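>>> here is the input, now give the coordinates:
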Amino acid sequence: MTATQAAEGSQGAPSPRDRVPKHRIITASVVGTTIEFYDFYVYATAAVAVFPALFFTGNDDTTRLLASMATFAAAFFGRPLGSIVFGHFGDRIGRKATLVGALLTMGIATFLIGLLPTYHQIALWAPAILTILRFAQGMGLGGEWSGAALLASEYAEPGKRARAAMWPQLGAPFGFILANGFVLLLTSWMGFNSATDAGSLDHSFMVWGWRVPFLASAIMVLVGLYVRVKLEETPVFQQSVARGEKVKAPVAEAFRKAWRPMILGTFIMLSCYVLFYLMTAWILSFGIGAVESGGLGISYHTFLEIQLVAIVFFAAFVPVSGWLADKIGRRRQQLFTNVLILAFGLSFGVFMAPERIGTGEDAHLFGIILFVSVGMAIMGLSFGSMSAYLPELFPTNVRYTGSGISYNVASILGAAITPYVAVWLNASGGVAAVGWYLAGAAVITMVALFLSHETRDLNLDDVARRG
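All right, here's what the predicted structure looks like:
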């Protein structure tokens, strides 16, 4: 009798794959990552337009903005810690319970930000608590992605793992659309202009409107909890437990036996993160930036609408990525995608230089939409299959920990510093230099891919025997 048959029962009892409806697995895996990116973009918007005036003091607008962005960066330091903490429990007690904990950590922190008194009410306690809550958000996010990816991939049918695992990846465009669409509608309805009203503490958006998106995240958290508590543990994890493969210290075991895939996984993910944060965080600052500072001088609302159009292409190409990864293999699909990222990076100076694309009212909006949409489409191709590829590099007893550490260390290397580096590169060498930065990241990722191996045809229980 095989391990799979033993797990399913000698009397022909349905396996966990059959007992749990597919729609419940999909919803449970998508909702967490949707909240993750929803929280990220809601916080990013508030960190630029609201928090400098409400949570920090001083007469210098730039200093207040930098202090606000420092709290934004706190999440990136929380993410690796979250991947270690939640990875430990995910590999020790199971994926289901750990995912519930990660979701609650994210949801409670986000909801409390919406209730937080401002600097004008509790002085320095306000930015201090804001930073702690942002760090807690990061911890929750650090444990969420790998758990959601494992939930989808470890329930998947043979030969369809990448297509099943791509569902959590759709949380990125879904969260973006929900957050930016919500903020766009809310600010339009309340008549808030970030360029002129951000310093007006009497504006209704500054008084209470900004809290609504944070408080609204509780609705998604409740939906996620309802779905997740009804799940059973993944069949792959159950089989690993039945074979007595659980380890007492998954983190130590991962660094001892899976250090190579952790390093490779980090750099396999690098170009994906660089592309994502260039096409979201940096491109927004470039698009609305002053012309004299090297930006395009487009209005905030207009560029937000451009991004909302482009994000549709991101969502559309995530399932394409999963399908291709199942058909031609993860490694080949990612190599092909990184060739596209390399070429796209080299095109920045050709298509997006202000003297070519125009600025202000003379900006070629269709050309900008096309460029950002192409970048987002490539992002979908890169991101879609990662939730299959990274977990497949690790054995079951350290899979949650190893894939989470790779994913979140890559976020520091490819996400935390990218917007700042890109701003500096654009100021010193123009937009072409930003593209070279992306191209360099693609080359590094291709090297990691060449050093890795194909995982499409692996049984997830055979990864340990592959070493």
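>>> hey, let's count contacts and neighbours off CA atoms from now on
Will do.
>>> what sits against residue 24?
227, 231 (Cα atoms under 8 Å, 6 or more residues apart in numbering).
>>> then residue 425?
Taking Cα under 8 Å, 6+ apart, one finds 431, 433, 434 in contact with residue 425.
>>> dump those residues to TSV, plus distance to residue 123.
Shown next, in TSV, are the contacts of residue 425 (distance: Cα to Cα, whole Å):
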residue	distance to residue 123
431	40
433	42
434	39
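>>> which among those gets closest to residue 419?
Nearest to residue 419 among these: residue 434, at 9.8 Å, using Cα to Cα.
>>> just give me the longest helix of the chain.
Identified as the longest helix of the chain according to DSSP state H is helix 61-92.
>>> buried sites along that helix?
64-65, 67-69, 71-92 (16 or more other Cα atoms under 10 Å).
>>> now show me the structure for the sequence below, then we'll compare the two:
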Amino acid sequence: MTSDTALGGAPAGLRRVAAAALIGTAIEFYDFFIYGTAAALVFGRVFFPGLGATGALLAAFSVYAAAFLARPLGAVLFGHFGDRLGRKTTLVVSLLLMGVSTAAVGLLPGYGQWGVWAPVLLTVLRLCQGIGLGGEWGGAALLLAEYAPPGRRGRYGGYLQLGPCAGFFLATAAFLALAEWLPERAFLAWGWRLPFLASVLLVGVGLFVRLRIAETPVFREQRDRARVPVLEVLREHRRPVLLGGGALMVGYGLFYLTTTYALAYATTELGLARTLVLALLLAGTVVMAGSVWWSADAGDRWGRRRVLQLATLLGALWSVALFPLLETGRTALVALALVTAMALLGAMLGPMAAYLPELFPTRVRYTGAALTYNLGGVVGGATAPLVATRLTAAYGTAQPVGWYLAGLGALSLVCLLALPETRGRVLTGRPVPIPAPAGPGAPQRS
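Sure, this is the predicted structure:
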């Protein structure tokens, strides 16, 4: 009996796996996103006082970027054990690491109490967050991809991609509620800590759900395990890793520039109310979730690469309009800028949970998918807020940031053109080949 046949007879089991992937990923991304919101709103003043407004924001975003640099390490570490020992146990450990690190940030004294040790420990905890999230997405994507039937793999992968939407919604809603209910002094003194401490309860829920699922049938049937998965991936599957990471750059950049950098810029430089911008981002998250669901399903019907190419092209074009609309300061135009950006982002995210696992064979699928996903974040997620802050300081406007983001979109589109279509592929045997471009100087097949 094939795994797909088994699934057809046990839809309740597949629904349980989808719920476990959605809830666990939502919690992990909630933990990851609350740092970005706190970095934009308070961390410069709490952990980096005396650096000036721009210097403090750059310092907070630098620590923010450290997690993205750690995410490929998490992908390699958790991918190794996920490909060797199984997906389920690895996902439980990644959830625990993220939860403990996040709660510890909520207990960390500021610079006024611990001096330089406060930002040092903040950096260490942020690195731990990055390692934990680096192992999360790939394993959760594999849970769904290896359980779901080929013809519905995109739709079930959409459950996973709703996790970041739910995590960001929870994080934004938490800070919006605190901004509404607490005076500024209380928010800076202790209010910002509450979303971090709440992670303890959320992780408990995630563990309860994840401990009830079984290992994937595809992994159980795979007897030939890679001894060192990362070496095999780098030796035999470099091109899908690099091209897939490149395809993700603009999605990461669009998300973190829209949510983290735009939040800081709109509230500090443009003078918009913190509650207004958070409320608009909250609305954008709902639209993004709908876009994720549409594009995940469209990937099953029309092909994953085709949907991704269209979304990436539109995202690159919208990037040029994003910051000019934001700088008008008019509520309707600011809402249009942010909500449209998040809708296009959702269209980029939807097919990815099915697409990346389909690029790699079972024996190295965890490492390959996780490493690809997190490499895209190094350029698109880690550096984008830092580059944006520098560009805005240099030119006195954020409009050049949009052109930078459009450039990332062009590079991502080129990478997608070099990747294959994988819709309907059975997740056993050899990976889908990626043809090398013809012509002199073209990259050779790995």
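>>> mind checking the TM-score on these two?
TM-score of the superposed chains, computed with TM-score structural alignment, normalised by the length of structure 2, equals 0.90; 433 aligned residues with a Cα RMSD of 2.4 Å.
>>> returning to what we had before: which of the contacts of residue 425 of structure 1 fall in helices?
431, 433, 434.
>>> tell me how far whatever residue of structure 2 lines up with the second one lies from residue 294 of structure 2.
When the structures are aligned by TM-score structural alignment, the residue of structure 2 matched to residue 433 of structure 1 is residue 400. Taking Cα to Cα, to the nearest Å as the criterion, residue 400 of structure 2 is separated from residue 294 of structure 2 by 31 Å.
>>> what's the helix or strand for the residue lying closest to the match of residue 433 of structure 1 once chain neighbours are set aside?
Spatially, and ignoring its direct neighbours in sequence, residue 400 of structure 2 is nearest to residue 391 (6.7 Å; Cα to Cα, 6 or more residues apart in numbering). For residue 391 of structure 2, the host element (DSSP states H and E) is helix 384-395.
>>> how far off centre is that helix?
Relative to its chain's centre, helix 384-395 of structure 2 lies at 22 Å (Cα atoms, centre = their mean, to the nearest Å).
>>> what number of residues lie near the aligned partner of residue 181 of structure 2 in structure 1?
Alignment note (TM-score structural alignment): residue 181 of structure 2 maps to residue 189 of structure 1. The local packing of residue 189 of structure 1 (other Cα atoms under 10 Å) involves 10 other residues.
>>> just the element for residue 189 of structure 1, please.
Assigned by DSSP H and E, residue 189 of structure 1 falls in helix 171-190.
>>> may I see the buried residues of that helix?
By neighbour count with 16+ other Cα under 10 Å, helix 171-190 of structure 1 contains the buried residues 171-180, 182-184, 186-187.
>>> elements contacting that helix?
helix 22-49, helix 211-228, helix 300-328 (3 or more Cα pairs under 8 Å, 6 or more residues apart in numbering; DSSP states H and E).
>>> go through those helices and pick out the most buried.
The highest mean neighbour count among these, using mean count of other Cα atoms under 10 Å, belongs to helix 22-49: a mean of 23.
>>> what about that one, distance to the chain center?
With Cα atoms, centre = their mean as the basis, helix 22-49 of structure 1 stands 8 Å off its chain's centre.
>>> tell me which other helices or strands whichever helix or strand comes after it touches.
Reading on from helix 22-49 of structure 1 to the C-terminus, the next helix or strand found by DSSP H and E is helix 51-55. Here helix 51-55 of structure 1 touches helix 61-92, helix 119-122, going by 3+ Cα pairs under 8 Å, 6+ apart.
>>> how about those in CSV, adding distance to residue 272 of structure 1?
Converted to CSV, the helices and strands packed on helix 51-55 of structure 1 look like this (distance: least, Cα to Cα, whole Å):
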stretch, distance to residue 272 of structure 1
helix 61-92, 16
helix 119-122, 37
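>>> do you know which of those lies nearest residue 453 of structure 1?
Using Cα to Cα, the helices and strands packed on helix 51-55 of structure 1 put helix 61-92 closest to residue 453 of structure 1, at 23.5 Å.
>>> how much does the closest one stray from structure 2?
Superposed on structure 2, helix 61-92 of structure 1 shows a mean distance to its aligned partners of 1.9 Å (mean Cα distance after the TM-score superposition for structure 1).
>>> stretch 365-378 of structure 1 now?
In the superposition with structure 2, the average deviation recorded for stretch 365-378 of structure 1 is 1.3 Å (mean Cα distance after the TM-score superposition for structure 1).
>>> can you tell me what part of structure 2 that stretch aligns to?
Against structure 2, the aligned range for stretch 365-378 of structure 1 is residues 331-344 (TM-score structural alignment).
>>> identify each buried residue in that stretch, please.
333, 334, 335, 336, 337, 338, 339, 340, 341, 342, 343, 344.
>>> list the contacts of it.
Outside of stretch 331-344 of structure 2, the residues within contact range by Cα under 8 Å, 6+ apart are 254-255, 258, 280-281, 283-285, 287-291, 311-312, 314-315, 318-319, 321-323, 325-328.
>>> kindly report the same for stretch 31-50 of structure 1.
In contact with stretch 31-50 of structure 1 (Cα under 8 Å, 6+ apart) are residues 65, 68-69, 72, 103, 106-107, 110, 141, 144-145, 148, 168-176, 178-180, 183, 194, 198, 206, 210, 213-214, 217, 220-221, 223-224.
>>> do stretch 188-207 of structure 1 as well
By Cα under 8 Å, 6+ apart, stretch 188-207 of structure 1 touches 49, 50, 53, 54, 187, 209, 300.
>>> then stretch 12-23 of structure 1?
Applying Cα under 8 Å, 6+ apart, the contact partners of stretch 12-23 of structure 1 are 7, 8, 9, 155, 156, 231, 232, 233, 234, 235.
>>> selection in PyMOL covering whichever of those are buried, please.
Buried members of these, defined by 16+ other Cα under 10 Å, are picked up in PyMOL with:
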select buried, resi 7+8+155+156+231+232+233+234+235
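>>> thanks again, I'm all set now.
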